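Enquirer: Generate a structure from the sequence data that follows.
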Amino acid sequence: MFRLFNVFQYARMSTISSAINLPTIYALSTPPGQRSAIALIRVTGTQSKYIYHKLTGKEKNPVPRKAMYRNLYMPGSNILLDSTIVLYFKAPHSFTGEDIIELHCHGGRAVTSAILNSIQALNDMENGIDIRYAGPGEFSRRSFQNDKFDLTELESINQLIDSETELQRRCALSSFNGENKVMFQNWRQTLIENMAPLTAIVDFGEEIEIEGMESILNNIKRDVLKLKKEVQSFIERIEKSSILQNGIRISLLGKPNAGKSSLINSLTNNDVSIVSSIPGTTRDSIDAPIDINGYKVIITDTAGLREQSDDIIENLGIERAIEKSKRSDICLFVLEADSSMKIDESLNKLLLSKELQDKKVILVVNKEDLIINKDELRTMIHNLNNEMKNQYPILPISCLNQCGISDLIDLLTKEFKELSDTSDGADPIIMSQRVKDILINDVIFGLNSFIDCLDSDIDIVLATENLNLAIEGIGKITGQVVGIEEVLDVVFANFCVGK
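Expert: Reported below is the predicted structural model:
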């Protein structure tokens, strides 16, 4: 047991010790190459104050956590670079755990380039002053190495930056605030506590009575089975929530000139699709990413479906429309409101196809404004319901006057909640593919192998190694594991420079 704790302690300490004597790094944290009112340049490391003194010409150290108005000069000259606001965060009370200097300068390209070049000019390896531009995610990597955040918290920062909708933002914050970190720590602690009696059995098994040994193993098995259920439930929530990250896919299907393009423009409040009275105007699929009540949605405007067309390109568009519908999460079948409103053979064939049996399907009756007599409209919808045997919800809308659009959005939102398992009001969970792979391939595999060993009366030493595999898997997720450098390379490869 003592050896097990030492392994994890060594993993963490070896990572932290590697952060000592690292070069001072700097980066432009705001988007490069763009004009803006303000730009932010960050510096972290032991030479942060040295850079401050050289750029400002001030001899006194900066005051921590106090905004200071300072002119910056080219090192070794009186050439003014810019007038800036400077913030200093003293180690260890900073994001990285090191001294940090933030330079809030004007956002012109020439201004930021001049300041960045001046910082790099202070690099002097002969005199032990190691300064270089930061790599992707290197600031966050320093914060991990200095034990400020674990890997799940840092990955959530990247997810927060990439979030496009309100739900994605809330999901990212749940990890950033440490909720998942506490859960992983509790899982790991449960397994480590169960390792203690297993280690005792391995070391002193001959001194333990058989009945006592069986009781110990049964208790451990009970705890492991309970934990396995929790992990599997967590993985299921991740899988359901992944749709929020990738986007819920909706396909618009229907005959030419039914108003599919007008509907997508109404939902996006933008002219994404070309609207024309000429049937077949949309000849290929058009994807539009939109935000509907906080959900990321990829809505696809497809070519109109009809039995025959002499246009080869239009026929290819129809084939692609059918393929898109099969890969969608929700299909909106758009019909034109008229006295002969029926599902023609091509649409009915697609509706009855096995690929659409498990899809969410909504029938949308467009151009309801053309039906003056609303009793006639209700009769038409009633007949359509009978024809479809009440299988699908039917909504009348008008893209011209926006009537019924809000009802359609409410219905879609309800479907989104079911698809993403957010109908209970709880925030979904978004984790990286790295975490999901480790949970399945290391944690669950280790727990299953441990249970199989106990059920098959296989050597207790092998069972212990399988349980240790699960513990190490959780360590990979949070960063408490030997060989952490290869894990870090994967985590921070897609981070922004300056973060």
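
Enquirer: rest of the way, CA atoms for contacts and neighbours
Expert: Will do.

Enquirer: from the chain's centre, how far out does stretch 102-122 sit?
Expert: Taking CA atoms, centre = their mean, to the nearest Å, one finds the center of stretch 102-122 at 32 Å from the center of the full chain.

Enquirer: Not counting its own residues, what contacts stretch 477-494?
Expert: 7-12, 15, 136-138, 140-141, 150-152, 155, 181, 184, 434-435, 438, 472, 474-476 (CA atoms under 8 Å, 6 or more residues apart in numbering).

Enquirer: out of those, which are buried?
Expert: Burial by neighbour count, judged by 16 or more other CA atoms under 10 Å, picks out 8, 11-12, 15, 136-138, 140-141, 150-152, 155, 181, 184, 435, 438, 472, 474-476 from these.

Enquirer: where along the stretch 251-400 of the chain do the strands fall?
Expert: 286-292, 295-301, 330-336, 360-366, 394-396 (DSSP state E, counting those that start in this stretch).

Enquirer: and those strands as CSV, adding distance to N127 and mean neighbour count?
Expert: Below are these laid out as CSV (distance: least, CA to CA, whole Å; neighbours: other CA atoms under 10 Å):
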stretch, distance to N127, mean neighbour count
strand 286-292, 53, 17
strand 295-301, 53, 24
strand 330-336, 64, 23
strand 360-366, 67, 22
strand 394-396, 75, 20
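
Enquirer: how about those, which one is nearest L167?
Expert: Smallest distance to L167 across the strands of the stretch 251-400 of the chain (CA to CA): 6.3 Å, for strand 295-301.

Enquirer: Could you check the angle that closest one makes with strand 330-336?
Expert: Taking axes from the mean of the first three to the mean of the last three CA atoms, to 10 degrees, one finds strand 295-301 and strand 330-336 inclined to each other by 50 degrees.

Enquirer: How about residues contacting the longest strand seen in the chain?
Expert: Across the chain, the longest stretch assigned as strand under DSSP state E is strand 80-89. By CA under 8 Å, 6+ apart, the residues outside strand 80-89 that reach it are 62-74, 99-106, 111, 114-115.

Enquirer: ok, now stretch 332-340?
Expert: Contacts of stretch 332-340 (CA under 8 Å, 6+ apart): 250-255, 258-260, 341, 361-368, 370-371, 377, 380.

Enquirer: check contacts around K367.
Expert: For K367, the contacting residues are G259, E336, A337, P396, I397, S398, C399, L400, by CA under 8 Å, 6+ apart.

Enquirer: before we go on, could you also do this sequence so I can check it against the first one:
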Amino acid sequence: MFSRSILVGQASWLSKRSISSDTSSPTIYALSTKLGRAAIGVVRISGSQSHYIYNKLTRTTNEPKARIASLRKIYDPERDILLDEALTLYFKSPKTFTGEDLLELHLHGGNAIVKSVLQAIKKLHDPQQNINIRYAEQGEFSKRAFMNGRFDLTEVEGIREMIDAETESQRIAALASLKGDNKRLFRHWREEIVQTIALMTTIIDFGEDQHLDDSNELFDQAAARVEALEKEISTFLQRAQASDILLKGINITLLGPPNAGKSSLLNILANKEAAIVSDIAGTTRDIIDVPLDIGGYKIVVGDTAGIRAPELADKIEVEGIRRAKSKSLTGDLALAVIPVNLDLTSPEHKHFVDHIKELKELGKLILIVLNKEDLLVQENNNALKKLVNEYSKLLEIPHVQIFPVSCVSGAGLDKLNQHLIELFRAITLTDDHDPMVISTRAQDLLSNDVIYGIEQFKYWKNQDEIVLATESLRQSVEGIGKITGDTIGVEEVLGVVFSSFCIGK
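Expert: Alright, predicted model coming up:
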């Protein structure tokens, strides 16, 4: 019978992340706003020498009052030169962003002022007096915040995603990590697995004192908990992978015959002259990618060369047609723009029709945009309905995926835009939930460590190998620890065993 030694013997996964209290580490400083002409430039300073820097720059002797904004003159520490008059904010550890003493200097944002203050701080570095001050490395403020227990890795990554957010959906998605929603969820999963490990350890350590049926019942209870957890984690991972497109952008490819109005539609979607519009066939030769914000979603629209019979095109246009087809095969959505006055049954457009059918066979998402509906007689709605029916049959596309519009009058564009937003929600699985994203690193760990460990547990459970099943769950716990930056101590497992399962009988 295996005992607690199977847990005690593996020490590498047991140490908890420690809170840094090293006062000898260098005090760091950096410009937190973008260098350039602006109203304000914020210099951030973190470390045990923060108050020393404050006293030297302001020529005061008292430690600054915490969390009180104060207007102070900033001087060069070596010369009698006034550099600026700035708003200063001092925060006392540990309740700061980094967990260390933190000083912010809100300077006037001129380049000369900011550079002179940064140079003044640099002059205060004096290793002989045990005063270590240096410019911060990339991401070092956030790194110290993590090392000092102010944030876990999911929250740190949320900060980065929030800064990089370009659209409303990206902002909402980043908030899930920044607010700690993901951290709480991961910790819940971790606690569930720890509870299960504790239950399994109970069976291993005390199984000889119980009836076989009791041990089997506990084993089944553990398996049921793991099964439910696997479904929850897999659903979350599926949402995360779908929402990952929020960061990269949803790729839309504009397809159509020459002079269909693709570039006109792109300009309307972009609300600017993003592409050249001309009645000359073959104006667009290469792919033009334009990033857009539609309904709060990041979209990358690719305008492509018009698709027609190769014998009607020159050598460069033929290459453009090849690239147009290739891009549509890798995109998330194809918008096929067709003018209402075009005869798609003519041999000239067979290549275009065949390509639409190829996309459909491959399961690609396609919308048909019937452009130039203003060319039809307005009173003759039957003509438009008849055309929609004809194109639906010819292209084998349902009526609900065909949208008559006019890039001249604007008719039908609002309906098309609303349908696109609904598709974006479906593509990113945000129909019923707010957008959420986690890093590729976290997704890989969920898949390769957490889910894999659960799968191994199920495998060894079916083999009645209770020890190996328990060891498999440890990999899942380690995987979550790698995501959040936490690890687990053996005393935590044993604490759960003795307190929750009442086995000291």
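
Enquirer: Now the TM-score, please.
Expert: Taking TM-score structural alignment, normalised by the length of structure 1 as the basis, the two superposed chains have a TM-score of 0.91; 478 aligned residues with a CA RMSD of 2.2 Å.

Enquirer: re the thing from before, with structure 2 overlaid, report how far the longest strand of structure 1 is off on average.
Expert: Mean deviation of strand 80-89 of structure 1 relative to structure 2 after superposition (mean CA distance after the TM-score superposition for structure 1): 1.1 Å.

Enquirer: what range in structure 2 does that strand sit on?
Expert: Aligned by TM-score structural alignment, strand 80-89 of structure 1 falls on residues 82-91 of structure 2.

Enquirer: Over to stretch 167-181 of structure 1?
Expert: Under TM-score structural alignment, the match for stretch 167-181 of structure 1 is residues 169-183.

Enquirer: what range in structure 1 matches stretch 143-151 of structure 2?
Expert: Residues 141-149 of structure 1 are matched to stretch 143-151 of structure 2 when aligned by TM-score structural alignment.

Enquirer: Please work out how many residues are found near E126 of structure 1.
Expert: Look at E126 of structure 1: counted by other CA atoms under 10 Å, it has 7 neighbours.

Enquirer: mind checking what it lines up with in structure 2?
Expert: So, by TM-score structural alignment, E126 of structure 1 is matched to Q128.

Enquirer: And what about its match, helix, strand or coil?
Expert: What DSSP: H, G, I helix; E, B strand; the rest coil gives for Q128 of structure 2 is helix.

Enquirer: who's in contact with it?
Expert: Here Q128 of structure 2 is in contact with no residues (criterion: CA under 8 Å, 6+ apart).

Enquirer: any idea where the strands of the stretch 51-200 of structure 1 begin and end?
Expert: Ranges of strands in the stretch 51-200 of structure 1, per DSSP E, counting those that start in this stretch, are 68-73, 80-89, 100-106, 131-133.

Enquirer: right, and those strands - which one's nearest P289 of structure 1?
Expert: Closest approach to P289 of structure 1 among the strands of the stretch 51-200 of structure 1 is made by strand 100-106 (33.0 Å; CA to CA).

Enquirer: quick one: the closest one to strand 68-73, angle?
Expert: Using the same axes, to 10 degrees: strand 100-106 of structure 1 against strand 68-73 is 80 degrees.

Enquirer: Where in structure 2 does strand 100-106 of structure 1 align, residue-wise?
Expert: Following TM-score structural alignment, the aligned partner range for strand 100-106 of structure 1 in structure 2 is 102-108.

Enquirer: Kindly list the longest helix within structure 2.
Expert: For structure 2, the helix that runs over the most residues, judged by DSSP state H, is helix 212-243.

Enquirer: what about it, how far off from structure 1?
Expert: Comparing helix 212-243 of structure 2 with its match in structure 1 after superposition yields a mean distance of 1.1 Å (mean CA distance after the TM-score superposition for structure 1).

Enquirer: who's in contact with the following helix or strand past that helix?
Expert: Downstream of helix 212-243 of structure 2, the first helix or strand assigned by DSSP states H and E is helix 245-248. With contact meaning CA under 8 Å, 6+ apart, helix 245-248 of structure 2 is reached by A165, S169, Q170, Y297, K298, T428, V437.

Enquirer: Need the max-distance pair from those residues.
Expert: Between any two of the contacts of helix 245-248 of structure 2 (CA to CA), the greatest distance is 16.0 Å, for A165 and T428.

Enquirer: Neighbour count: these two, which is higher?
Expert: Using other CA under 10 Å as the criterion, A165 of structure 2 and T428 rank with T428 on top: 22 against 18.

Enquirer: Quick check: that one vs R239 of structure 2, distance?
Expert: 7 Å (CA to CA, to the nearest Å).

Enquirer: again with N251 of structure 2
Expert: In terms of CA to CA, N251 of structure 2 sits 18 Å off from R239 of structure 2.

Enquirer: between these two, which one's more packed in?
Expert: Shown here are N251 of structure 2 and R239; by other CA under 10 Å, N251 has more neighbours (22 against 19).

Enquirer: State the distance from that one to L367 of structure 2.
Expert: From N251 of structure 2 to L367 of structure 2 the distance is 14 Å (CA to CA).

Enquirer: overlap in contacts of these two?
Expert: Listed as contacting both N251 of structure 2 and L367 by CA under 8 Å, 6+ apart are L333.

Enquirer: can I assume M74 of structure 1 is in contact with Y52?
Expert: No. Counting by CA atoms under 8 Å, M74 of structure 1 does not reach Y52; the two are 11.7 Å apart.

Enquirer: residues touching the closest residue to A145 of structure 2 other than its chain neighbours, list them.
Expert: Computed as CA to CA, 6 or more residues apart in numbering, the closest residue to A145 of structure 2 that is not its neighbour in sequence is T98, at 3.8 Å. Residues near T98 of structure 2 by CA under 8 Å, 6+ apart: S46, F141, S142, R144, A145, F146, N148, R150.
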